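Sequence plus predicted model, see below.
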Amino acid sequence: MELSEILNIAVMQGFAGLSLFAVLLLMGLGLAIIFGQMGVINMAHGEFMAIGAYTVFLGSTLTEKYAPDLAPVYFPFAICAAFVFAFVGGWLAEWALIRHLYKRPLDTLLATWGLSLALQQTFRTFISPKEVSPTLPDWLMGSWAPQEGLDIPINGMFVMMLTLLVTGGVMLALYRSRWGLRVRATVSNRPMANAVGINTKKTDRLTFAIGCGIAGIAGAAFTTIGSTGPTSGSLYIVDSFLVVTFGGAASLLGTAASAFGIAQIQSITEFFMTGSMAKVFTLSFVVIVLMFRPQGLFASKIRR
């Protein structure tokens, strides 16, 4: 094998890692916001990702049936709808369930796990027990070949652009909006935030809903690289928690760095070994790093 072929394979494998990085980052962003501010271990976060993916599938099905002329343009609107549906689902989950369990982490974990199982059964009953895939627009198909032997999928580039746009939007909202100011004040010192008039309960509910909405966008992005089933979201929940823990809770910079590192390590090792062994290697690497830095790569200094 020539050197140019090896380099092309390395670039394509690295880009495959970037696609995984995009999904993990979007999932990790939502978890970092929820866990970092509220201390809630949301085991149903993967199911909110599945809500986003099924929303795109529903949009594709309805477009094909009732408005086939809109097939080239439905996808961006489906992504927005994925955020809205997951946001509303997160808002209702926090109002009906989570708000009663604050400062009870074990109860919250078990309750959200139960919610996860209930949502999975709902998907099986009302959508399909089998995996489904939307019909993607033609402009998302194919690949870009900057040189011979090097093919970069267009859908992967789109997912990366979407991830950068969402990440930038979250950063901008956290540091340039009233919601972001309230979130940072609540994370820094909740009793003082209450004392100066910030409604921390309302902030918690909005933050939980936004975190779930971002998971919905992750699900929409996921439809471009894989099919969706009732348990698709649960397959990513462990990796997402790994990203948040490795990067440091409440640190968006740490979430981005750890998502990139974990995705690239897993993608590159999968080229040399089986998928399960690649996961074992990745997990072992993370555990070793956390042994020396248990607070994560970029731990935030907060007052409790």
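Received it, and whenever you're ready, just let me know what you need. In this text, all values refer to a predicted model and were calculated from it rather than measured experimentally.

rest of the way, CA atoms for contacts and neighbours
OK.

Could you work out the end-to-end span of stretch 94-111 for me?
One end of stretch 94-111 to the other measures 11 Å (Cα to Cα, to the nearest Å).

Over to stretch 223-231?
Using Cα to Cα, the distance between the terminal residues of stretch 223-231 is 14 Å.

Would you mark the buried spots in it?
223-225, 227-231 (16 or more other Cα atoms under 10 Å).

How about stretch 49-62?
The neighbour-count check on stretch 49-62 (16+ other Cα under 10 Å) flags 49-61 as buried.

wait, residue 213 sits on residue 83?
Yes: if you go by Cα atoms under 8 Å, residue 213 and residue 83 touch, sitting 4.4 Å apart.

can the buried residues of stretch 49-62 go into CSV with extra columns for secondary structure and distance to residue 8?
Converted to CSV, the buried residues of stretch 49-62 look like this (DSSP: H, G, I helix; E, B strand; the rest coil; distance: Cα to Cα, whole Å):
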residue, secondary structure, distance to residue 8
49, helix, 32
50, helix, 33
51, helix, 36
52, helix, 33
53, helix, 31
54, helix, 34
55, helix, 35
56, helix, 32
57, helix, 33
58, helix, 37
59, helix, 36
60, helix, 34
61, helix, 37
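
want to throw the residues you listed into a markdown table with distance to residue 147?
Listed next are the buried residues of stretch 49-62 as a markdown table, based on distance: Cα to Cα, whole Å:
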| residue | distance to residue 147 |
| --- | --- |
| 49 | 35 |
| 50 | 36 |
| 51 | 38 |
| 52 | 35 |
| 53 | 33 |
| 54 | 36 |
| 55 | 36 |
| 56 | 33 |
| 57 | 34 |
| 58 | 37 |
| 59 | 36 |
| 60 | 33 |
| 61 | 36 |
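
second one coming, line it up with the first:
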Amino acid sequence: MGTYTLFVGQIFNGFSVASLFVLAALGLALSFGLMRVINMAHGEMLMLGGYLAYLTLLVVPGPFGILVAMPVAFIGAALVGAVIESTVIRRLSSRPLDTLLATWGVSLILQQAARNIFGAIGVGVTAPEWLNHSFRVESGLLAGLNLPATRIFILAVAIVVLAGLGLLMAKTRIGLLVRAVNQDRFMAGASGINVRQVDLAVFCLGAGIAGLAGVVLALLGPVTPNVGQTYIIPAFLVVILGGLGSLVGTTIASVMVGLFSALVQIFVDVSMSQVLLLLFVIAFIQFRPQGVIAVRSRALD
């Protein structure tokens, strides 16, 4: 494999990792942008999505089982998110530290529940045949380049989710209400908007997207009770780097983090690349503390 092929392959891997990061981080960006709440149980929504995909494939085997698992995981994670929001976050939303600790406790409960039900080793989700192959370049400048169909599928899912979320926020009434509450929560409430319902809808949407991320993540490796914790820290880094509450900034930051991690791994191992990524984020925040895109609202001011 030539140097050019290796470089292009790592760029593709960077975008693939970025697609996972953006799916994992969108829910955090939505909940913090609107509610100013840090949800430490967000990673467990990814875990839940992976386990729901596993259960769905037991009931609906075959080449299109994974397509059925995606809406099932979205709805299941959204329903669990609704329970968390209505029982924990709504009661503690005015106390951010208490909310952080409470959602951390919820994450531990969900991890232990998954460990008791499915075991500590984890379960596997087998990719269907139409995803279980690679596109290989046999000749030319990129000879030897492999593009796994699973990674391409994950990229496509991320693009569809981003496009759908953008249309939802820009073209629908719920998007208008979300933007109004985000800009000025108290004035939106005084204008007759049911702020609590908007909070619930956005939190469920973010949890559902995380569940969807869990499905595509399950195609790359086993689903374990701790799988969500693997991605929650990079997701927090992406949200901070992108600008708290900015969906566009979160997307750009995901690409930055994914490409940085993939390209650095050409020269160093995975552990060292994580250290360099953290140093990169710290240095970036020092020069631009508001993140990639600064979000202006009365609540953040």
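Arrived safely. Because the structure is predicted, anything quoted here is derived from the model rather than measured.

What does the superposition give as a TM-score?
Once superposed, chain against chain, the TM-score is 0.96 (TM-score structural alignment, normalised by the length of the second structure); 295 aligned residues with a Cα RMSD of 1.1 Å.

higher neighbour count, residue 213 and residue 83 of the first structure?
Between residue 213 of the first structure and residue 83, residue 213 has the larger neighbour count (other Cα atoms under 10 Å), namely 32 against 28.

Can you tell me how far that one is from residue 30 of the first structure?
8 Å.

Over to residue 155 of the first structure?
With the distance defined as Cα to Cα, residue 155 of the first structure ends up 22 Å from residue 30 of the first structure.

Pick out whichever of these two has more residues nearby.
For residue 155 of the first structure and residue 30, the more surrounded residue by other Cα under 10 Å is residue 30, and the numbers stand at 27 against 20.

Return the residue of the second structure aligned against residue 49 of the first structure.
Matched to the second structure by TM-score structural alignment, residue 49 of the first structure sits across from residue 46.

Now do the helices in the second structure.
Secondary structure of the second structure (DSSP state H): helices at 3-35, 42-59, 65-84, 90-92, 96-118, 149-171, 173-183, 185-190, 195-218, 227-242, 247-264, 270-287.

Under the alignment, what does residue 85 of the first structure map to in the second structure?
Aligning on TM-score structural alignment places residue 85 of the first structure opposite residue 76 in the second structure.

Hmm, its match is touching residue 210, no?
No: contact criterion Cα under 8 Å: residue 76 of the second structure and residue 210 do not qualify, at 10.6 Å.

Comparing these two, which residue is more hemmed in?
Shown here are residue 76 of the second structure and residue 210; by other Cα under 10 Å, residue 210 has more neighbours (33 against 21).

Turn the helices of the second structure into TSV, including distance to residue 135 of the second structure.
What follows is these, written out as TSV (distance: least, Cα to Cα, whole Å):
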stretch	distance to residue 135 of the second structure
helix 3-35	12
helix 42-59	25
helix 65-84	21
helix 90-92	48
helix 96-118	34
helix 149-171	7
helix 173-183	39
helix 185-190	49
helix 195-218	19
helix 227-242	27
helix 247-264	20
helix 270-287	25
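
State the number of residues packed around residue 210 of the first structure.
Residue 210 of the first structure: 23 surrounding residues under other Cα under 10 Å.

In the second structure, what residue corresponds to it?
In the second structure, the residue paired with residue 210 of the first structure according to TM-score structural alignment is residue 205.

ok, now how distant is its match from residue 88 of the second structure?
17 Å.

next one: residue 172 of the second structure
Counting by Cα to Cα, the gap from residue 172 of the second structure to residue 88 of the second structure is 28 Å.

What of residue 206 of the second structure?
According to Cα to Cα, residue 206 of the second structure stands 16 Å off from residue 88 of the second structure.

ditto for residue 105 of the second structure
Residue 105 of the second structure sits 11 Å away from residue 88 of the second structure, taking Cα to Cα as the criterion.

Likewise for residue 53 of the second structure?
26 Å.

For the aligned partner of residue 232 of the first structure in the second structure, which non-adjacent residue is spatially closest?
Aligning on TM-score structural alignment places residue 232 of the first structure opposite residue 227 in the second structure. Nearest in space to residue 227 of the second structure, with sequence neighbours left out and distances taken as Cα to Cα, 6 or more residues apart in numbering, is residue 47 at 6.0 Å.

Just to check, the one you found is in contact with residue 223?
Yes: counting by Cα under 8 Å, residue 47 of the second structure touches residue 223, with 6.8 Å between them.

Just give me the neighbour total for the counterpart of residue 269 of the first structure in the second structure.
Aligned counterpart of residue 269 of the first structure in the second structure: residue 264 (TM-score structural alignment). For residue 264 of the second structure, the count of nearby residues is 17 (other Cα under 10 Å).

what's the spacing between residue 264 of the second structure and residue 20 of the second structure?
18 Å.

ok, now residue 31 of the second structure?
Going from residue 31 of the second structure to residue 20 of the second structure by Cα to Cα gives 18 Å.

same thing with residue 219 of the second structure?
In terms of Cα to Cα, residue 219 of the second structure sits 12 Å off from residue 20 of the second structure.

Please apply the same query to residue 102 of the second structure.
The value you get for residue 102 of the second structure to residue 20 of the second structure, if Cα to Cα is used, is 26 Å.

Could I get the contacting residues of the match of residue 210 of the first structure?
Going by Cα atoms under 8 Å, 6 or more residues apart in numbering, residue 205 of the second structure touches 27, 78.

ok, residue 206 of the first structure - how many residues close by?
Using other Cα under 10 Å, residue 206 of the first structure has 20 neighbouring residues.

Pull the contacting residues for it.
By Cα under 8 Å, 6+ apart, the contact list for residue 206 of the first structure reads residue 91.

Let's see that with 10 Å instead.
34, 87-88, 90-91, 94, 179, 183, 200, 212 (Cα atoms under 10 Å, 6 or more residues apart in numbering).

picking up where we left off before, tell me, what's touching residue 76 and residue 210 of the second structure both at once?
45, 48-49, 204.

before we move on, the earlier item: could you name every residue contacting both of residue 213 and residue 30 of the first structure?
45, 207.
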